[in-house]
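K.L.:
Fold the stuff below for me.
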Amino acid sequence: MSDKHLSTQFDSDLRGASARVMELGGLVESQIRQAVYALSQFNAEAASKVLETEQRVNAMELDIDRELSSIIARRQPTARDLRLLIAISKTTANLERVGDEAAKIARMVRSIIDSGASRSLPASELRLAADLASELLRRALDAFARLDTEAALAILKADDQIDQEFDGFVRKLITYMMEDPRTISASLDLLFLAKAIERIGDHAKNIAEFIIYVVMGADVRHASMAEVESALRQEGR
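P.N.:
This next block holds a predicted model:
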């Protein structure tokens, strides 16, 4: 078998694995949309749909992991190809965890509905942060499909906005509980909801960092923003 034929097969394997990640990403995005709707409307049916999707997300993660293991064993990739496969594996794991966060939101929404406290809590203020997190994940997946480092950098910066929304909501929630101690239990549920939303943004940020790793071969997970920007400028020269 010619080297060119082997290379063509390997490229096909890489495209197939990348396509599977995008498929998983689309499924997880639908989970988030349902979870955000369930939260904003306190809709139990939408929450149940999120939980129904959870098993499909978990099964896809396992399928992609098996596919990646097979590719590595058969092709023995090196350099950028190996980095891409590692990044696909890590992105898959992060997407599965985003699905877990969406399921967590759905379960908490159902708990708040069951408690009868849904009408009196300021859950609508979480909608902005949830929409920001959902949009950030969509942008991260789009950037990953194109291996766009500039888009990845923009995502790293945008994650700070979600963190600010989370901090502001926590302050408001503490005030709310102080004014009416009867809402403490349900308010704590909202606090965990806010944290789940923040974590979705964190996973989108992780995916952006994997893009930079694939393209540049640099691990920027613990680098400052200035260091990341400097590395990208050097790469562009």
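K.L.:
Please count neighbours and contacts with C-alpha atoms only from this point.
P.N.:
Will do.
K.L.:
What segments of the chain are helices?
P.N.:
3-41, 44-75, 79-115, 126-146, 149-179, 184-216, 225-236 (DSSP state H).
K.L.:
Near residue 54, how many other residues are there?
P.N.:
18 (other C-alpha atoms under 10 Å).
K.L.:
one more to put side by side:
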Amino acid sequence: MPNNKIGGHYSQAYDEELQQAVMRLLQMAGLAQQQLSDALTAFTSADLALAKQVKAADRKVNNFEVDISEHCLDILARRQPAAGDLRLVLAVLKSINDVERIGDLAKRIGKVLLKEEPGNRPQQSQLDELAVMGQKALQMLQRALVAFEKIDADEALDVLREDRAIDDDYARIMQQSLTMMMHDARQISISLQVSHVAKALERVGDHARNICEHTIFLSKGRNVAHLSDDELQQVVDKKRD
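P.N.:
The predicted structure follows:
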């Protein structure tokens, strides 16, 4: 559905080009979300065939990035957007980079399984923890994309704070993996698998947070990279001049 916050020009074609940039981003993100979900399912269930599909799907996500980038560059060259239109194009360009990286991280999770030695599987409790962490990352990504689509700075701020829970999960899993390796050298290979997957999920949370920051930039007209959560709150609360 077209966003009435986007466009409003005399040229309907221009409005459609801006809307299309956002819709393509959301389509690309949908592929990356499915890729990540499949990667988690593959790893936790030892589904080698699905892991190979995850690896192959990365090309589609990459092709989307190229297509959207070219579309946005064409808008910049032909339309010479300003103010909110310019911020929209820049926010889409930044966001597709984050989505592409999420696709890469999903592929990395699939490759961890494909490189796994037969019979060298994590314990069910470890797999369960990764599954919970993965669902948090997927939910955060979904909510971040909804906030972007609505250009909702308040929602984006709420979502980016969810990254703390993912970071906490990562720290706990890494500590557990380190403890297991120190007490039993036979656990080193398994613990490294778990650590690699946990790190990938932690990075997914970071990229989802970035998308939220792009949304705040789009809504409020201020670059908010590297700001603390309290500083972000002040930006979101401040009305545009």
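K.L.:
Got a TM-score for the pair?
P.N.:
The TM-score (TM-score structural alignment, normalised by the length of structure 1) is 0.94; 233 aligned residues with a C-alpha RMSD of 1.7 Å.
K.L.:
ok, and the closest non-adjacent residue to the aligned partner of residue 147 of structure 2 in structure 1?
P.N.:
In structure 1, residue 147 of structure 2 lines up with residue 143, judged by TM-score structural alignment. Closest residue to residue 143 of structure 1 apart from its sequence neighbours, by C-alpha to C-alpha, 6 or more residues apart in numbering: residue 151 at 5.9 Å.
K.L.:
Could you measure from that neighbour over to residue 207 of structure 1?
P.N.:
Here the criterion is C-alpha to C-alpha, to the nearest Å. By it, residue 151 of structure 1 lies 11 Å from residue 207 of structure 1.
K.L.:
any common contacting residues for the two?
P.N.:
Residues within reach of residue 151 of structure 1 and of residue 207 at once, by C-alpha atoms under 8 Å, 6 or more residues apart in numbering, are residue 140.
K.L.:
Please say which of these two ends up with more neighbours.
P.N.:
residue 207 (27 against 18).
K.L.:
In structure 2, what sits opposite that one in the alignment?
P.N.:
In structure 2, residue 207 of structure 1 lands on residue 211 (TM-score structural alignment).
K.L.:
Residue in structure 1 paired with residue 44 of structure 2?
P.N.:
Aligned counterpart of residue 44 of structure 2 in structure 1: residue 40 (TM-score structural alignment).
K.L.:
check contacts around its match.
P.N.:
123-124, 126-127.
K.L.:
If we use 6 Å, what do you get?
P.N.:
Taking C-alpha atoms under 6 Å, 6 or more residues apart in numbering as the criterion, residue 40 of structure 1 is in contact with residue 124.
K.L.:
try the one 3 residues further on
P.N.:
Contacts for residue 43 of structure 1 were tallied using C-alpha under 6 Å, 6+ apart; there are none.
K.L.:
Against residue 27 of structure 1, how distant is it?
P.N.:
20 Å.
K.L.:
again, but for residue 4 of structure 1
P.N.:
35 Å.
K.L.:
again with residue 19 of structure 1
P.N.:
According to C-alpha to C-alpha, residue 19 of structure 1 and residue 27 of structure 1 sit 13 Å apart.
K.L.:
ok, the two, which is more surrounded?
P.N.:
Neighbour comparison, residue 19 of structure 1 and residue 27: the larger count goes to residue 27, with 18 against 13 (by other C-alpha under 10 Å).
K.L.:
So what does that one match up with in structure 2?
P.N.:
Checking TM-score structural alignment: residue 27 of structure 1 goes with residue 31.
K.L.:
and the gap between its match and residue 74 of structure 2?
P.N.:
Distance from residue 31 of structure 2 to residue 74 of structure 2, by C-alpha to C-alpha: 24 Å.
K.L.:
Also residue 240 of structure 2?
P.N.:
Residue 240 of structure 2 is 29 Å from residue 74 of structure 2, by C-alpha to C-alpha.
K.L.:
Great, nothing more from me.
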